[in-house]
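Peer 1: Mind looking at a prediction? Sequence and model below.
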Amino acid sequence: MNLSEVFARNLRVRMAIFDYKATDLYRITGVAVTTIMALQSGKNKGVQFSTVEKLAKGLKCEPQQLFDEDMNWTAYKWANTYQGVNKNE
């Protein structure tokens, strides 16, 4: 699995944890829906550091976690109940 695919998988999983669609994440982060969708596909060739930072902040994780091939998101279940996290942020 290449790094783009790892990032895409982690992005999709993290979004699913919060039940976010691309439009929800756009509202929270300001990252364009088309960019989010391209990153979810795993076919992108690169991503700006600022975009990764925004996505990580919106998904309540550290940027490097989005690139971790062995990331176990179940260890971060506390984030599901993180105070103030909802689709309207």
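Peer 2: Perfect, I can see it now. Numbering: from 1, shown residues only.
Peer 1: When you work out contacts or count neighbours from here on, use the C-alpha atoms and nothing else.
Peer 2: Fine.
Peer 1: now the residue most central in space within the chain, what's its secondary structure?
Peer 2: Taking C-alpha atoms, centre = their mean as the criterion, Leu11 is the residue nearest the geometric centre of the chain, at 3.6 Å. Classification of Leu11 by DSSP: H, G, I helix; E, B strand; the rest coil places it in helix.
Peer 1: try it against this one:
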Amino acid sequence: MAIIINIDVMLARRKMSVTELTEKVGITMANLSILKNGKGKAIRFSTLEAICKGLNCQPGDIVEYRADT
């Protein structure tokens, strides 16, 4: 089982930098990088909501499940 975080994809679609998103969301660059690189163990709903608001997207645009093959 793999949970894939597609923040990079959404940043590219929105033509937005990581720095811009951290300013909009109000989280640190380090925490956003941990999420972006798939190293995080959890995400708060409030953080997910802020990221979705900053990127003008839905949670499913950011978080994806891929079954092991």
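Peer 2: The structure has been received and is ready for your questions. Predicted model, so just to flag it, every value in this text is computed and none were measured.
Peer 1: Contacts only, for the residue mapped onto the residue nearest to the centre of the first structure from the second structure.
Peer 2: Under the alignment (TM-score structural alignment), Leu11 of the first structure pairs with Ile7 of the second structure. Counting by C-alpha atoms under 8 Å, 6 or more residues apart in numbering, Ile7 of the second structure touches Lys36, Ile62.
Peer 1: do that again at 10 Å, thanks
Peer 2: Neighbour list for Ile7 of the second structure: 13, 18, 21, 32-33, 35-38, 51-52, 55, 61-63 [criterion: C-alpha atoms under 10 Å, 6 or more residues apart in numbering].
Peer 1: Out of these, which end up buried?
Peer 2: Val18, Leu21, Leu32, Ser33, Leu35, Lys36, Gly38, Ile51, Cys52, Leu55, Ile62 (16 or more other C-alpha atoms under 10 Å).
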